[in-house]
Structures are given as C-alpha cells and as structure tokens.
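Colleague: Just a sequence and a predicted model for now, questions to come.
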Amino acid sequence: MSRKHRIWYPGAMYHITARGNKRAAIFKIKQDYEMYLTLLDEVRNKYPFQLHAYCLMTNHLHLQIETIRDHIQYIMKDLHSRYAIYLNKRLKTDGHVFQGRYGAQLIQDDSYFLEVSRYIHRNPLEAKMVKRAEAYPWSSYASYIFNEGNPYIDKSKTYAYFPEPSHLYYQRFVESNLDLKEMDVKEGKAWELVLQV
C-alpha cells in the first residue's frame, strides 16, 4: 500500500514535526543544534522557504514553514538527509536518525497559524526543561519577545497579527490560555481588547 501524498501548493504552510529513531536523541551537544540550523539555511538557499518558528528539542523538533515554489517533501528530504549524514559521521554510526516520515500538518487558517506558533514556543516549558520559555536556547521564542534579530526566521507574518509593540503582545499571547477556535483572527486585527491580561 503506497503512502498518502502530502498536500502541497505554492505558499502552503506546515507544522513540521520529526522524532529521533526509537525516540533516541537527535541533538546531543551544542554543535548538533548549530549544525541543524546551518543545514536548514543551506537547504533554504536551494529551495527557498520562510521559517516562522522553530524549536529543537533533545529527541524531536518543530518547524513552522511556509513554502514558496518547492514542495515540502524536497525541503525536508534534503534537510534531514544532510543532518543524518552529519550525525552518523560525527557519532561514527550508520542507520536511521529519524523515526519514520516527518509529520506535516497543513496550516490553513489564521487561528491555526497562531496556535502552532504558540505550541512550538511553549514546548520546552511544557516539557519542564525551563522555567520560562525564552530561556530555552534552541527555540525562536527569545528573538520574538525581545524583538531581536534571528537569521533563521521571519517574524513579520506573526507580528502582523498584533498591534505595536508586537513583540509584547505576542509574548502575552504565548503565555495566555486564549482559545482561538471561536475567534475571528485576521492579520492586523486589534488585539488590545483580546489580550488585556
């Protein structure tokens, strides 16, 4: 039985997840995290895309990716092949680094776009790895809430959902328990009332 094809179209956005084979660690030392981000940038030069958020955990990862003209399968296959080659070489092993095929949940509305961003950035906090989400070094969250540069991500789409100062409203959103399912979320919507916490 053949695998179901990924839905893709130019501009398609995804919540990408991937886990280590047999739940093993895919990032063991600082160099591994840095290499994954370096390879991600190299792959982006070949298959342009926008990265809105990321979080690299010890044995799994989350990416919020918006494609431009290339199918997500080419992006992820190239990225994870390169990383597997790097990690196997560094550890002097061979075999699968990732467990099965990566997950790719299609993001089709504004509410889900924001929920994915919040979920990704809260991951280390929910796993009790840190006391504050911004303290986790392998996530894009700190660059969002401190409004700092980060060469790997584009914050403009996410910030567009919030009034100025966008980084502070985004932080309130991530740290709140808002349920977006019942809300008419649109870019540029006045969030002042929604986010008075």
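Modeller: Right, received. Where do you want to start?

Colleague: Going by C-alpha atoms from here, please, whenever you check contacts or count neighbours.
Modeller: Noted.

Colleague: Work out for me the element the residue lying closest to V174 once chain neighbours are set aside sits within.
Modeller: Nearest in space to V174, with sequence neighbours left out and distances taken as CA to CA, 6 or more residues apart in numbering, is R118 at 5.1 Å. R118 belongs to helix 110-126 when assigned by DSSP states H and E.

Colleague: Please enumerate the helices of the protein.
Modeller: Taking DSSP state H as the criterion, the chain carries its helices at 30-46, 72-91, 110-126, 141-145, 156-159, 166-174.

Colleague: Could you check how far the shortest one is from the centre of its chain?
Modeller: Taking CA atoms, centre = their mean, to the nearest Å, one finds the center of helix 156-159 at 14 Å from the center of the full chain.

Colleague: got it, and the second one?
Modeller: Taking the mean C-alpha point of helix 72-91 and that of its whole chain, the gap between them comes to 17 Å (CA atoms, centre = their mean).

Colleague: That one to helix 30-46, inter-axis angle?
Modeller: 150 degrees (axes from the mean of the first three to the mean of the last three CA atoms, to 10 degrees).

Colleague: contact partners of helix 72-91?
Modeller: 6, 8, 32, 35-36, 39-40, 43-44, 47, 94-98, 102 (CA atoms under 8 Å, 6 or more residues apart in numbering).

Colleague: here comes the other one, which I'd like you to weigh against the first:
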Amino acid sequence: MSYDALNRGRWSQSHRIYAITTVTHQRWPVFRTLRPARLLIGQLRNVHESGAVHSLAWVVMPDHLHWLFELGDRLSLPGVVKTLKARTSRHINGHLGRTGSLWQRAYFDRAVRTHEDVRALARYIVANPLRAKLVDRIGDYPHWDCVWVGRGGNGTALD
C-alpha cells in the first residue's frame, strides 16, 4: 500500500492538537536500548524546533511512540509523521548498521476536541510506562517529557 493510500481521508488543520501513536515494524523493541531511543528523541526535537509542531507531551515505549502536539503551519499531519519516520529510520538504521523498515507504515492519530482536557491526555500519555509495568514511578522512566511537568527548562516538552 502506498503512503498516499494510507493517508486518503486523513486531514489535518494547523494549530490543532493531535495525539499520534506509531509502532515499530513487527513491534521490534528497538527503543528498549538507550541510543535508538535518544536518536528518536533527537528527531522529535528537530521537528519541534523546525516549527512544524509544538510538542506538548511524548513517551517513547520499547516498540512505539505516543506524541501529543499542536500542529504548526509548515507541514500537514501526514507530513510531520512521514518526516519523523524517515529521519529516525535513517539515523537509527545507520547507528545499528542495518537496512529495512523501522516503522509500520500506518499510524493512529486523533484530533483533540476543544473541550477535552489536554493536560489529562498528556498525563495519560506519559503514564504509559506505569501501565506497562516498566517502572513503578514515572520519574524512573527516562524517555518521556511533558510541558506541564517541568522536566524541561523553558516550557517545551523537548528541552
């Protein structure tokens, strides 16, 4: 199935908040090790700093990513996901000395409704490691951030 076919019927709106989940190819737990997880986080930072999105919260799980962000004006939602997947595939495959798919081609997205509690959704996203029983306290999990929690330095989820 082509990338265009996967995005048929999918729309995006600038300055709307989206929650996305994307899974690695065959649920490969590549992010269980530090370097691939940090390479993904670096690319989240690059997309954020480019102005394509304003990241609100994210968590990198061993085989998938949950990301909450406000879409900017530079790219469509499919463009943001395509950019992130392409860049992370190139960097992580290069680091691991491999080729092939890193990500499943599809992803799940949800536009957040204006009446929804975005902070509650952010808390739900960053609590994924607790629900998966990877840690007993979220502070013990190294691969997450949220603008409302203060792990960053100046109000972005990626500082």
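Modeller: Perfect, I can see it now. Here the structure is a predicted model, which means the values were calculated and not measured.

Colleague: Adding distance to A18 of structure 1 and mean neighbour count, write the helices of structure 1 out as JSON lines.
Modeller: Shown next, in JSON lines, are the helices of structure 1 (distance: least, CA to CA, whole Å; neighbours: other CA atoms under 10 Å):
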{"stretch": "helix 30-46", "distance to A18 of structure 1": "13", "mean neighbour count": "16"}
{"stretch": "helix 72-91", "distance to A18 of structure 1": "9", "mean neighbour count": "16"}
{"stretch": "helix 110-126", "distance to A18 of structure 1": "13", "mean neighbour count": "19"}
{"stretch": "helix 141-145", "distance to A18 of structure 1": "19", "mean neighbour count": "20"}
{"stretch": "helix 156-159", "distance to A18 of structure 1": "23", "mean neighbour count": "15"}
{"stretch": "helix 166-174", "distance to A18 of structure 1": "22", "mean neighbour count": "20"}
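
Colleague: Need the counterpart of the residue nearest to V174 of structure 1 in structure 2.
Modeller: Following TM-score structural alignment, the counterpart assigned to R118 of structure 1 within structure 2 is R123.

Colleague: Okay, that match and L71 of structure 2: tell me how far apart.
Modeller: R123 of structure 2 is 19 Å from L71 of structure 2, where distance means CA to CA, to the nearest Å.

Colleague: could you list every residue that touches the residue nearest to the spatial centre of structure 1?
Modeller: The centre of structure 1 sits closest to L63, judged by CA atoms, centre = their mean, with a distance of 2.3 Å. Applying CA under 8 Å, 6+ apart to L63 of structure 1 gives the contacts Y14, H15, I16, T17, L51, H52, A53, Y54, C55, I120.

Colleague: The last one reaches H62, doesn't it?
Modeller: Yes: under the contact definition of CA atoms under 8 Å, I120 of structure 1 touches H62, with a separation of 6.2 Å.

Colleague: Give the residues shared as contacts by these two.
Modeller: Residues within reach of I120 of structure 1 and of H62 at once, by CA under 8 Å, 6+ apart, are Y54, C55.

Colleague: Quick check: the residue nearest to V174 of structure 1 touching Y170?
Modeller: No: if you go by CA under 8 Å, R118 of structure 1 and Y170 don't touch, sitting 9.0 Å apart.

Colleague: just checking, what residue in structure 1 corresponds to T21 of structure 2?
Modeller: So T21 of structure 2 corresponds to T17, using TM-score structural alignment.
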